[in-house]
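**Q** Next come a sequence and a model predicted from it.
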Amino acid sequence: MSDATSSKTDGLPTQEKRNFIQTLEVDTRLLGMIGAFIVVCLVFNVLTDGRFLTARNIFNLSIQTVSVAIMATGMVFIIVTRHIDLAVGALLATCSAAMAMTQTAILPEVFGLELGHPLIPWIAMLVGVAVGTAIGAFQGYLVGYLMIPAFIVTLGGLLIWRNVAWYMTSGQTIGPLDPTFMTLGGINGTLGATMSWIVGLLAVAAACWGLWSARRNKISHNAPVKPVWAEYTVMGVVSVAILGFVAILNSYQIPAARLRRQFAAAGEEMPEGFTAVYGIPFSVLLLIAVAVAMTIIAKKTRFGRYIFATGGNPDAAELSGVNTRMLTVKVFALMGALCAISAIVASARLTNHSNDIGTLDELRVIAAAVIGGTALAGGIGTIYGAILGALIMQSLQSGMAMVGVDAPLQNMVVGTVLVAAVLIDIIYRKRIGAK
């Protein structure tokens, strides 16, 4: 009889386990990525004399990661369906230019809405999302219905949309943008201490509810479940991670000079000894919302099932009745919409639209998805993996910048990490397949 025998918890069947990690049912590849991220942080913290893991740098790292991470969630679907999108950075620039011109020229000059009008930021964002979705759908049509390889379509798009953005703005930097619009960039829009704790506690409650609901769903289908202690362990780790992140962001105080300017702008005098913290940025909340929505699409919808089925075996999916051509259009349209959302965050963080916005983002986005475990052969990928991949990428670049590494060498390191990640993924999948 094997040592790893099946057991029962509360009268329910549990899966046969061999060790602690398997009992928790945690993805070993995810653990490896988390371990790599921790190593990167610790190494750079030593090299920067403790400056890397300060609240200020973690805050900056979080808002710098958002734009690429949002697009990486869409790139997962693109790669899972065995395509590629090299135009995401250029499309981001086009969407940014469209929103900037809408705010500063079209709405004020054509419709008489002055900068600061409450409708301006929302109209601009709708325009940006509409532009991104339309361009993405057009590229998807070329790939899905005209059968032009996605590599060629999006390589052409990289050249076309970058220069469309240039012509839209006549090559000029457009700004300043609407104040409400800029709150989605990071430091100009945060929740503060109290609301951050409230959001953190709600996130903990939602995570625990989701884990327990998944357990009850397995029970209802008479499927094996983890022991109760394992469920509580996972909930505890997730809760500590969420509340720890909130605590770090809430420890980053707003500089006194900035507070004085804010009070002065409101016509008030700052009280003696007054302090305040930034808390969770609105852009991070936007990333969380996108991540949750994309995860639900991937796991809970017919559209998501079709995406992974098509990526696993396109011929079988088509024979099963999946309209793979229209599916391609939808996936690229979704990618375009996410590029527009990333453009909102990127331009709001810069407080203007510049010609070089989104440059090389296509490489960072693809790298984030691949490092996060998305298989280039298609059929396999996770949203949380892509976000963690984006965080690792940004941590590498931020750490190297703090150490003083030149930009060319930074790109060389990122390229090396990308190739190494693909090699590790190939080895990992071979070992899993052998078992």
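**A** Sure thing, it's come through. Remember, predicted model here, so these are calculated numbers, not experimental data.

**Q** use CA for all of it now, contacts and neighbours both
**A** Noted.

**Q** OK, contacts around the spatially most central residue of the chain?
**A** The chain has residue 69 as the residue nearest its centroid, 2.5 Å off, counting by Cα atoms, centre = their mean. Counting by Cα atoms under 8 Å, 6 or more residues apart in numbering, residue 69 makes contact with 287, 365, 368, 386, 387, 390, 391.

**Q** hold the first one in mind and look at this next one:
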Amino acid sequence: MADITNTTHANRARSASENPVKRFFRATEIDTRLLGMVGAMLIIWIGFNILSGGLFLTPRNLWNLSVQTASVAVMATGMVLVIVTRNIDLSVGSILGFVGMIMGVLQAELLPQLLGFNHPATWMITLLAGLLLGAGIGALHGAIIAFLSVPSFIVTLGGLLVWRGATWFVTSGRTVAPMDATFRLMGGGTEGSIGATASWIVGVIACIAIVATIANSRKQRKRFGFPLRPMWAEYFLTTVGCALVLGAIAVVNSYPWPVAIARRYADANGIAWPEGGLFIPHGIAIPVLIAIVVGIVMTFISTRLRFGRYVFALGGNPEAAELAGIKTRWVTVKIFALMGMLCAIAAAISTARLNAATNAQGELDELYTIAAAVIGGTSLAGGMGTIAGAMLGALVMQSLQSGMVLVGIDTPFQRIVVGMVLVVAVWLDTVYRARAK
């Protein structure tokens, strides 16, 4: 009892001797690396907003930025698990292109002959076929890596070339269009958004989920005797989380439909056109909702399921994981199969957004996906990474690309910047791990 009392007094004395900033971060348990990335993103946003004459931080550009980020963010969630296990997947862009082309051919050429155009089942069959194909390709890569002991770098580099070539052979280089009307909703746009009311409902549900998560975390800590955060820290995290969610909803609801589309909508529904025009908010885009749902599911898989624990155990120490009875080969196969399914979801978003399947689809997406995961804090040494960090990394990468386009920077220089950012991110990861030892 005396030891516990002495320890408590020691902790209080240490807290009192710390500066306010350290006490704040210790109390709130905010990830400083994640916070640093948020700060870097804000600097990027403000910088590009100044250089573009105020165009970057407009509701229109931020809405488009969220849609453009969705497909890479989806793949980045899977890349986290791949890199955590000390592997790499260079084929994700080519898998996206190949699966996207197969889905395009299915809904534009094959299924209409069997079911008719715009049949209600067309988009479901197409998406299911894409998911199965993506999972199959990923499982094939994983099996070669796990059971034939071929390095993942070589297997997926071969996959990058094979599936990119296969994409061309599916249609002999043709672009396939248009896509099914319901399928196109997954790409965003005016119709592919949920509107203002539904967006506010989603925002309220998200705030309730934040409150419930923080309350449940406190309950579990108390149950198992873990240290509790101060109540002011709990209130601070809840307030900031809800404010960010509701602020994002306000931004997407500030972006109205284009005048021509709004006028057609008014004419079709017998709405009198007001003098100042008709303001119809876009709301949250469907691909953004898909990315958020994927992020939540992947976070649950990586932090709450046994499979997630196996993944991090494999990445932390492969030999110990094998000795502990984990079937490491099958874990590897499942990780790459999951990566393939996420590539299929990204392919659906990309194909729907373009309203076409093209041979150039997904080119260099492997670079952006790996960069997003690494910038988000996933260590190339394995054993460390977060889904939220990778998705934020995807937003940072897309912010760079979008900002450079607005400023008028040429594509070759854009690639130079992305390459430099990736190298710096890996260097920072090395420095961080060295200091953590």
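**A** Cool, the structure landed. It should be emphasised that the depicted structure is a prediction, and the values quoted were computed from it without experimental measurement.

**Q** And the TM-score between them?
**A** Overlay of the two chains. TM-score (TM-score structural alignment, normalised by the length of structure 1): 0.94; 421 aligned residues with a Cα RMSD of 1.6 Å.

**Q** returning to that earlier point: filter the contacts of residue 69 of structure 1 down to the buried ones, PyMOL style.
**A** Selection of the buried residues among those in PyMOL, burial being defined by 16 or more other Cα atoms under 10 Å:
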select buried, resi 287+365+368+386+387+390+391
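
**Q** Could you dump the contacts of residue 69 of structure 1 into TSV and include distance to residue 303 of structure 1 and secondary structure?
**A** Shown next, in TSV, are the contacts of residue 69 of structure 1 (distance: Cα to Cα, whole Å; DSSP: H, G, I helix; E, B strand; the rest coil):
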residue	distance to residue 303 of structure 1	secondary structure
287	21	helix
365	22	helix
368	23	helix
386	19	helix
387	21	helix
390	25	helix
391	27	helix
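
**Q** thinking again about what came up before, what do we get in structure 2 for the residue nearest to the centre of structure 1?
**A** In structure 2, residue 69 of structure 1 lines up with residue 73, judged by TM-score structural alignment.

**Q** any idea how far residue 372 of structure 2 is from its match?
**A** Applying Cα to Cα, to the nearest Å, the value for residue 73 of structure 2 to residue 372 of structure 2 is 8 Å.

**Q** so what corresponds to residue 349 of structure 1 in structure 2?
**A** Using TM-score structural alignment, the equivalent of residue 349 of structure 1 in structure 2 is residue 353.

**Q** got it, and residue 303 of structure 1?
**A** Checking with TM-score structural alignment, residue 303 of structure 1 has residue 307 as its match.

**Q** mind checking how far the nearest residue to its match once chain neighbours are set aside is from residue 428 of structure 2?
**A** Nearest non-adjacent residue to residue 307 of structure 2, counting by Cα to Cα, 6 or more residues apart in numbering: residue 301, 7.0 Å away. Distance of residue 301 of structure 2 to residue 428 of structure 2, given as Cα to Cα: 27 Å.

**Q** do residue 378 of structure 2 as well
**A** Relative to residue 428 of structure 2, residue 378 of structure 2 is positioned 11 Å away (Cα to Cα).

**Q** Same drill for these two, tell me which one is more crowded.
**A** Taking other Cα atoms under 10 Å, residue 378 of structure 2 and residue 428 do not tie; residue 378 has more neighbours (29 against 15).

**Q** how about the more buried one, what's its partner in structure 1?
**A** Per TM-score structural alignment, residue 378 of structure 2 is aligned with residue 374.

**Q** Where do the strands of structure 1 begin and end?
**A** With DSSP state E, the ranges of strands along structure 1 come out as 8-9, 12-13.
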